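Undergrad: Sequence below, structure please.
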Amino acid sequence: MENPFLLRSFHIRWSQLTPDLVVSAVDAALADAESRIATITAQGPEAADYANTFLALEQATELLNETWAKVTHLTSVADSPALREAHNAALPKVSAFQAKIPLNEPLWIRLKAASLRPAAQALEGEHRRFLAETLAEFRQQGADLPKEKKARLEALQAHLAQLTQKYSENVLDATNAWELIVTDVERLRGLPAHALESARQSAAKKGLGSEENPAWRFTLHMPSQEPAMLYAEDESLRREIWTAAVVVGTQVPHANQELVRKILALRQEKAALLGQPHFADLVLERRMARNGAQALAFIKDLHSRVQAAFARESRELEEFKAQQTGQPVSRLAPWETGFWAEKLRKARYDFDEEQLRPYFPLPGVVAGMFEIARRVFGLRVTELPAAAAETWHPEVKFYDMHDAAGRHVGSFYADWHPRESKRGGAWMNYLITGGPQPDGRRAPHLGLICGNLTPPAGDRPALLTHNEVETIFHEFGHLLHHLLGEVGIKSLNGVNVAWDFVELPSQIMENWCWERESLDLFARHHETGATIPEELFRRMIAAKNFRSASFTMRQLAFARMDLDLHLHPVEEMGSDLAAWIRGRLQGYLTPTEPASPTMENRFTHLFADPVGYAAGYYSYKWAEVLDADAFTRFKREGLFNPAVGRDFVNHVLSRGNSAEPMELFKAFMGRPPDLQALLLRAGLV
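TA: Predicted coordinates for the structure are as follows:
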């Protein structure tokens, strides 16, 4: 029987994708890709043209890409010792193969020869873009290097893949290794009912506690950790959870300190091999920012604009705590900031996030989001019954998406709740890229969205925070970027765009979570069906930009730390990396006593992938400028205006990387982006 990992069926048979089949599947897919590339290089350079070289190379790795996507996806949502072992056995082979492609001298000779043909020079649209991007990618990955440097680069890439995978495993394992069992309900004063019930159920699932003598279990997963940090009156409880959270990735056997230094050193060496002064310039060469200096200038500019408001907010919180406790004004402890900020917000706006939770049952939020997608983008989303589409876990749902013309544009899986076998955070990914085919058909795309949101409790549906609602809309925006792609070149479709542009489609969707007109479509009380009362809505909007300078500064601190780590050689940083980072972040960190530890040892965005968001964390704020500005068109011309929605699909969502990002933005807005829109939305001007 054919290995099920190699089957390219649209409906994946997840139950058959067992760890023992991973290595043989990857070996077969690698052999297929290598054979196809050998066919390209077997022809003489004089016979090379766009179709038999560029397009053939694009198709050569399709089976490998789809096979490896299934493997890596399962490691994210269904981790197990056997799967991890199989993944780690296959990873060096895949990494080495991918690193080897741009370093394949015969292939590079043929690509250059094909690019000079008159027919290739005359290409237009996405084909011209693909030719230019392929040549640039090869050069950026070392195609022009001498032989010995190419060999070093290959080894370096494989080593980076292994180190970053180990970093990721350490964070996951350290997170899962910690739990806090509470048996004294007095320690839990202040916690919302849903958080108490979730903690009780978590303990019960582990065989802890009973009806007569309940126990409550807390973990470092956000739906468990966050309510405790915001609401628990018991400071010792908050301190215990905070202390556990900030040491993730720092303690044996899950220590990442040496891995971080090695990863930074290898990235710096890679940049030097490729003729760049530092890794940031290498990474950003083909992104909107173009280089590390421009990205850093953007971060510093935003920092200067919010610095005064940030200092004011920090002082206000210290004064508020002093006033409430009768103590002198002093620095807060880091496990106090969220708690006292929530108290201040409630006092100032008579608004508690938990008041909104009953209005955000997960099924209603998802249904409302689909209705917004129908009104704005003309899309129809339908859930398939469990018998019609297999999934990797019983909680996972499968949906089909059709456009206004009735075309099946794509399908997707949704997996929303935490499990110990699932990595933290929220993400979108894709498994199959369809789109326009050479024979004129259009094949559907297949994607997925995942999160770690508040789970259901008993018979009650999952009741979400507003922030969790934004997370769903955010990931759905990424998904639309993939599913609505109309680019014939798969590697240019959907989210395969510059990383400082990729967050525009996701972040713009969050805006519909704040408008009365759109909230009324999905924010309905889970028991009564009532919409959010007007008074509560007014308080929610009034509190929207509460401590917005602090939240902005938190993102800027992450971005600044990321850029500094990748703009300087690791040798410059001294033996105490945390102290060096803290020195770079003067004026970016909330002043606390004691100071919060830096987070390089658990910052998976930067270190869980050979590149990932490394030197690219600024992208979140960069793309916020784009999304805040782009949404002004919907505000001006109508939240559900289908004409504006069509323009956004035609100029952004459907175009992928078929043109320069700035060109796509200007096509939608008619002008370059305006930073002022973000500051206005955040209440910072």
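Undergrad: Please count neighbours and contacts with C-alpha atoms only from this point.
TA: Will do.
Undergrad: residues in contact with residue 66?
TA: 8, 431, 432 (Cα atoms under 8 Å, 6 or more residues apart in numbering).
Undergrad: Let's see if you can find the most crowded of these.
TA: residue 432 (25 neighbours; other Cα atoms under 10 Å).
Undergrad: In contact with it, which residues are there?
TA: Per Cα under 8 Å, 6+ apart, neighbours of residue 432: 10, 66, 445, 446, 447.
Undergrad: And it, how close does it get to residue 66?
TA: Distance, residue 432 to residue 66, using Cα to Cα, to the nearest Å: 6 Å.
Undergrad: compare with the first, here's sequence two:
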Amino acid sequence: MAAIVAWMPLTSTTHAANSFDREPTEISRHCEQYMAEFNGQIDALVNDKAKASYDSVFVAFDNHMTQFVDQLLHDYLMQNAHTDAAIRDASTACALKGFSVLNALSANRALYERMSAVPTEGLAADKTYTVNYWKSEFESSGIGKDEKTRAAIKAKNDEISALGNTFGQNINNAVNKIQVKAERLAGLPQDYFDSHPADDKGMVTISTAYSDTRPISKYAHDRSLRKEVAMMSRNRAVQENTPVLTELLERRYELAQLLGHQNYAETNMLGTMVAKPTKVAEFTAKLSAAIAEPVVKEKAQLLAQMQKLDPAAKEVRSWDASYLSNIIREQDYKLDAKEVRQYFDYDKVRDGIIALSEDLFTLKIEPSDAATWHESVEAYDVFESDKLIGTFFLDSHPRDGKFTHAAQFGIQLGKKGETLPEAALLMNFPKGLMEHGQVETFLHEYGHLLHFIFAGQNDIGYSRFQSESDFGEAPSMMLEEWVWDYDTLKRFATNEEGEVIPKALVEKMNQARYFGQALGVATQLTYTALSFDLYNRNPEGIDLVAFEKDIFERYSPYGYDDGTHMFAAFGHLNGYGAKYYTYQWSSSIAEELLSRFKEEGLRDPKTAQDYRNLVLAKTGTKSAAELVRDFLGRDFSVEAYAKKLSQGG
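TA: Got it, this is the predicted structure:
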């Protein structure tokens, strides 16, 4: 398996011999083995009496770190993807031990001193960046504190890791279901009925999987059904995660106090592009001002449409928005979403996205014989000039026990001449026809995958993670543009008869594209406020329901829906902490990156290669601001994105 053989050199023509079927006892045994090996390597590095140099310290450290993380990534993937609960449990236990090892590493004063002894004079810029990155990481983790405080910080981080893991696992396990009469699904496309057959009592089972809920929110005429499904989704894991999140907030606040910060938001901003909470507040205020007028206009349009259906209606609720927006697009833009979706069958979308990356970046991608963890998982090898440069896996459809959102998971970091990058996309798409928005999500996640593979071709194995955390979404958000491009869509978007999506239909899609944009951004800023404000305070005595209600009443264009507990199933409150603003921040960077493509051509090969070589491949070797500057020839600004929002797209 990739994790076990991570330290073994790979040739350019083979991929790692992955195995995902180890018994739980073997997972546990191997867990102890690779963690003990890593700790021994770090001890040897620290106790080396030779004069410290970049090669003797940082090259060795990167080798050890890459080997360790490869194996930890493997366990973390299995925790979120394996079909066997016992294997998931064993992998979860191992991942938690791995996080504890990393927490201990951040408190290792002797290692920090060894790194600090490395002279940077005369070092290449990427090496100097690596030295400064790690010194900054240690310093922001409290390495300057006394031994007792460092031990307390390590213990607090271990508690946080365990709580965060429980929070995420509760969400994965909370797949709720309801049964409804088939006639209540009026308005849904025929393929939805085909994939959700009624039982002998005429009842259809609806789960909280996105492939079940999103078509209902968009097409179901039955308003009470839309509400019922929305409430089911927003109340996932509420019993389990309310106490977990409360404790997570408390432990993170205590960590911040140990580090000498006012709150966890301040701690969480270290190592980001924004650097401090005040800049987040300034940024979100700028976007809120930009969308103020468009939000009022779009809300009025939704209400007017609602009143055509119900003259007595006084307001639009959140579960009405997608349905009403779809009607408006049909009437005002002559865009039929059901017509659109017939051109986006999963298999064709997958092949089209792969072909797009081949064209843009001069790659060849072929099915791989690499082992997988489920029969539905698809493996692919990535070649450049007949040289294997990576492998990826597509785990695209929902199943019990699996991660319920959409994300890229690393499996193996790449290190030039030693290992090849491997990554997986865990997604939850239908097996047949997809909404165009789901195609956009697919390409977004695929952008993360390309980023992982291209960044895994240099001498620093850990480089993909040596970047500001609020930059990581920008490359993927930029890539979403291609699913609106006719020259791209015509290559794979065909209906059951093989007819290519009409250019006129794509033009209608683009004309209707920005309707609802302001409301969408307002919703994103609501989530941003929920994330940021939860952590930008002392959580003592917090009432999560009251807090969520206050946030939604102040920021959401639809207000708070009584009886919902979104915080319980909002996984980003663990992984992103206070940093959900990252999505809008990354959107502003993506708008700037895209400006060069729009000027030179979305499919211009030189622009694409520059983007790959200057941004994606160089991640973790210089600051994100420098990466963007190298590609654009100038510094980026959030003004272009704010202006676009203020103009309603």
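Undergrad: show me where the stretch 351-500 of structure 2 has strands.
TA: All strands of the stretch 351-500 of structure 2, identified by DSSP state E, counting those that start in this stretch, fall at 364-367, 378-384, 387-395, 407-412, 422-426.
Undergrad: err, the stretch 101-250 of structure 1, not the other one
TA: Using DSSP E, counting those that start in this stretch, strands in the stretch 101-250 of structure 1 cover 180-182, 216-218.
Undergrad: a markdown table for these, including distance to residue 284 of structure 1?
TA: Compiled in a markdown table, the strands of the stretch 101-250 of structure 1 are given as follows (distance: least, Cα to Cα, whole Å):
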| stretch | distance to residue 284 of structure 1 |
| --- | --- |
| strand 180-182 | 42 |
| strand 216-218 | 40 |
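Undergrad: Burial-wise, tell me which of those comes out on top.
TA: strand 216-218 (a mean of 23; mean count of other Cα atoms under 10 Å).
Undergrad: What is it packed up against?
TA: Helices and strands touching strand 216-218 of structure 1, by 3 or more Cα pairs under 8 Å, 6 or more residues apart in numbering; DSSP states H and E, are strand 180-182, helix 193-205.
Undergrad: Residue 35 of structure 1 is nearest to which of these?
TA: helix 193-205 (49.8 Å; Cα to Cα).
Undergrad: any idea whether residue 345 of structure 1 is helix, strand or coil?
TA: helix (DSSP: H, G, I helix; E, B strand; the rest coil).
Undergrad: Now check it against structure 2: what is it aligned to?
TA: In structure 2, the residue matched to residue 345 of structure 1 (TM-score structural alignment) is residue 329.
Undergrad: what's the burial count for that match?
TA: With neighbours defined by other Cα under 10 Å, the count for residue 329 of structure 2 comes to 20.
Undergrad: Skip the chain neighbours and tell me the closest residue to it.
TA: Of all residues not flanking residue 329 of structure 2 in the chain, residue 335 sits nearest, at 5.4 Å (Cα to Cα, 6 or more residues apart in numbering).
Undergrad: Kindly provide the distance from that neighbour to residue 493 of structure 2.
TA: Distance from residue 335 of structure 2 to residue 493 of structure 2, by Cα to Cα: 16 Å.
Undergrad: cool, and residue 55 of structure 2?
TA: Taken as Cα to Cα, the span from residue 55 of structure 2 to residue 493 of structure 2 is 50 Å.
Undergrad: One more: residue 239 of structure 2?
TA: 43 Å.
Undergrad: higher neighbour count, these two?
TA: Between residue 239 of structure 2 and residue 493, residue 493 has the larger neighbour count (other Cα under 10 Å), namely 22 against 12.
Undergrad: surely residue 5 of structure 2 meets residue 19?
TA: No: under the criterion of Cα atoms under 8 Å, residue 5 of structure 2 makes no contact with residue 19, lying 10.4 Å away.
Undergrad: returning to that earlier point: what secondary structure does the residue nearest to residue 329 of structure 2 sit in?
TA: coil.
Undergrad: residue ranges of the helices in the stretch 301-450 of structure 2, please?
TA: Taking DSSP state H, counting those that start in this stretch as the test, the helices found in the stretch 301-450 of structure 2 are 318-332, 337-341, 346-361, 436-455.
Undergrad: re earlier: how about the strands of the stretch 101-250 of structure 1, which one is nearest residue 533 of structure 1?
TA: That would be strand 216-218 among the strands of the stretch 101-250 of structure 1, by Cα to Cα, at 32.5 Å.
Undergrad: Looking at structure 2, name the residue matched to residue 108 of structure 1.
TA: Match for residue 108 of structure 1 (TM-score structural alignment): residue 112.
Undergrad: Could you measure from that match over to residue 102 of structure 2?
TA: 14 Å.
Undergrad: and if you look at residue 186 of structure 2?
TA: Distance from residue 186 of structure 2 to residue 102 of structure 2, by Cα to Cα: 52 Å.
Undergrad: Between those two, which is the more surrounded one?
TA: Between residue 186 of structure 2 and residue 102, counted using other Cα under 10 Å, the more crowded position is residue 102 (19 against 14).
Undergrad: Checking that one next. Helix, strand or coil?
TA: helix.
Undergrad: Tell me who's in contact with it.
TA: With Cα under 8 Å, 6+ apart, residue 102 of structure 2 has no contacts at all.
Undergrad: Apply 10 Å and report the result again.
TA: 39, 65, 68, 69, 96, 108, 154, 157, 158 (Cα atoms under 10 Å, 6 or more residues apart in numbering).
Undergrad: go on, residue 628 of structure 2?
TA: Counting by Cα under 10 Å, 6+ apart, residue 628 of structure 2 has contacts 589, 590, 592, 593, 611, 614, 615, 634, 635, 636.
Undergrad: Then residue 278 of structure 1?
TA: So residue 278 of structure 1 contacts 267-272, 291-292, 565-569 (Cα under 10 Å, 6+ apart).
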